[in-house]
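> Requesting a structural model of the entry that follows:
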Amino acid sequence: MPERLPPNGRVITAEELDHLWTPWTPRTVADRLAAIDAPWYVAAGWAIDLYLGEVSRPHADIEIAVPRAVFPEIVAALPEFDWDVAGAGRLWPYAEARDHPDLHQTWCRDPATGRYHLDVFREPHNGDIWLCRRDSSITLPYAQLIRHRDGIPYVIPEVALLFKARRTAAKDEHDFRRALPHLTPAGRDRLTGWLDRLHPQHEWLAAL
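A predicted model of the protein is given here:
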């Protein structure tokens, strides 16, 4: 997390989050963003479920990612909602923290109920090339980064797992074990190389 956060961030507890999140499904997100031309994709655990074609566990939220420069298109597609920036256990109104370079999570909030429905990652990019926010030397064209199932875009599993590798909570371990037998040879090679670079002692390397 960044050392110098914007001022006036509101601390939010895990218990409060459990109450405030009413996540949409990937299908709902895809329907609401159907008119968006910019590349976007379902990320994290839902991406693994879409890759494998089945839901294997509950999801407390839903995360999608977009190139940072085109986030206003997402806002325009959801005009009835407000947005907050999240990070380090705090929340800020989008207008107050949108330009902070180390804060990327942006939560879609229903102003009538206060419930959150969607977490949007505003990701670094260079035109049509995705840049990994944890190591900008890790790149992929969006055409290779995104797959689709039933019209729903999702990130390739090796990228989803790379971000999960940082913490390896129980749900992340679950997703890795499910996805591992189904990774393509290229996907295994990519994930192995990325883990070697970012987490060289990671236990997943032996399994790969």
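
> contacts and neighbour counts: CA atoms only from here.
Will do.

> which residues of this structure fall in helices?
Taking DSSP state H as the criterion, the chain carries its helices at 14-20, 26-32, 44-52, 71-77, 94-97, 142-145, 157-164, 170-179, 185-198, 204-207.

> can you put those in a markdown table and add distance to A86 and mean neighbour count?
Converted to a markdown table, these look like this (distance: least, CA to CA, whole Å; neighbours: other CA atoms under 10 Å):
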| stretch | distance to A86 | mean neighbour count |
| --- | --- | --- |
| helix 14-20 | 11 | 11 |
| helix 26-32 | 20 | 16 |
| helix 44-52 | 16 | 23 |
| helix 71-77 | 15 | 15 |
| helix 94-97 | 9 | 15 |
| helix 142-145 | 25 | 15 |
| helix 157-164 | 17 | 22 |
| helix 170-179 | 21 | 16 |
| helix 185-198 | 24 | 15 |
| helix 204-207 | 29 | 13 |
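
> Tell me which of those lies nearest to D110.
Among those, the nearest to D110 by CA to CA is helix 14-20 (10.2 Å).

> Can you tell me what sits against that closest one?
A60, G114, R115, Y116 (CA atoms under 8 Å, 6 or more residues apart in numbering).

> One more, please, to line up against the first structure:
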Amino acid sequence: MRTDYENWEPLTVSNIVELFIDLPITWCLAGGWALDLHLGKQSREHSDIDVIILRDEQVSAYDFLSREWKLYKAQEGVLMSWVHGEFLTDTTDVWVSKNQDSPWAFQVMLVDAFENQWNYRREKSIKKPLNEIIARTNEGTPYLRPEIQLLYKGGSSKVREKDFMDLQTMLPILSTQDKEWLTLSLQRQFPEGHPWIDLIQKQLPSNTLYNYDKRSIKKC
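Have a look, this model is predicted:
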């Protein structure tokens, strides 16, 4: 068990690509680095680095990574060893280091998918086809699309100052379609309201109206 959450020496983006490129699973960079890859430049310092994989492909990832890395599952506020043969059904966050004494190198985030659809764990009615959640840089580096990454940030139980800064950085370059999707998704997760919604809507065409519907996300 470990609790040294601040003990980080993160790999670089190129290190992650080199590590994962030959692993035959769906993966992409996430977090602040995903937004910067979309932006085309580094917008702020990053204290860690995140990789997303599909929950159903965790066995392949474990078998590959555990050859050289020590894997810890985040559970009930502590980091516990992820052992061989253990399938993570509820855990969404895995921390990775070279050994039990070395700094954290990267995190693996498990996301849910069903019938080729990504499912947002915090509000299961929010979905997207798997082939629409990942974008690529000109060099081919896969990263989580910005509107989805911003939903994870804004939809957290604790929105941090850096999450709001990321929203402000990305809003000017998000397409109208992506802003609409993010607004509607936040409305779906937070029907009582969310502080980001008004901010995003101010940057949308004035004739765009929204409706929160319990059965679907739609523009009206």
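
> Any idea what the TM-score comes out to?
TM-score for the superposed chains, counting by TM-score structural alignment, normalised by the length of the first structure: 0.86, backed by 195 aligned residues with a CA RMSD of 1.9 Å.

> if we can go back for a sec, which among the helices of the first structure is found nearest to G151 of the first structure?
Nearest to G151 of the first structure among the helices of the first structure is helix 26-32 (7.6 Å), distances taken as CA to CA.

> now the closest one: which residue numbers in the second structure?
Counting by TM-score structural alignment, helix 26-32 of the first structure pairs with residues 13-19 of the second structure.

> now what about the lengthiest strand in the second structure, what contacts it?
Identified as the longest strand of the second structure according to DSSP state E is strand 104-114. If you take CA under 8 Å, 6+ apart as the criterion, strand 104-114 of the second structure is touched by 7-11, 48-56, 58, 91-98, 118-121, 130.

> Next, the mean deviation of that strand compared to the first structure.
Its matched residues in the first structure lie on average 1.0 Å from strand 104-114 of the second structure after superposition (mean CA distance after the TM-score superposition for the first structure).

> tell me, that strand lands on which residues of the first structure?
Residues 116-126 of the first structure are where strand 104-114 of the second structure aligns, taking TM-score structural alignment as the criterion.

> Contacts only, for the residue lying closest to N99 of the second structure once chain neighbours are set aside.
Nearest non-adjacent residue to N99 of the second structure, counting by CA to CA, 6 or more residues apart in numbering: K70, 5.3 Å away. Taking CA under 8 Å, 6+ apart as the criterion, K70 of the second structure is in contact with S81, V96, S97, K98, N99, Q100.

> Aligned counterpart of K70 of the second structure in the first structure, please.
Aligned counterpart of K70 of the second structure in the first structure: D82 (TM-score structural alignment).

> Kindly report the same for G140 of the second structure.
Mapped onto the first structure by TM-score structural alignment, G140 of the second structure lines up with G151.

> Excluding chain neighbours, give the residue nearest to that match in space.
Spatial nearest neighbour of G151 of the first structure, excluding adjacent residues (CA to CA, 6+ apart): A30 at 7.6 Å.

> swap in E63 of the first structure?
Here the residue nearest E63 of the first structure, using CA to CA, 6+ apart, is D119, at 4.6 Å.

> cool, and I48 of the first structure?
P157 (5.9 Å).

> Now do the contacts for that neighbour.
By CA under 8 Å, 6+ apart, the contact set of P157 of the first structure is A47, I48, Y51, A179, L183, G187.

> now, which of those residues sits nearest K171 of the first structure?
The closest of those to K171 of the first structure turns out to be I48 (CA to CA; 11.3 Å).

> The closest one contacts V159, doesn't it?
No - using CA atoms under 8 Å, I48 of the first structure is not in contact with V159; the gap is 10.0 Å.

> Quick one: map T106 of the first structure onto the second structure.
Under the alignment by TM-score structural alignment, T106 of the first structure pairs with V94 in the second structure.

> residues in contact with that match?
By CA under 8 Å, 6+ apart, the residues touching V94 of the second structure are L71, Y72, K73, A74, Q107, V108, M109, L110.
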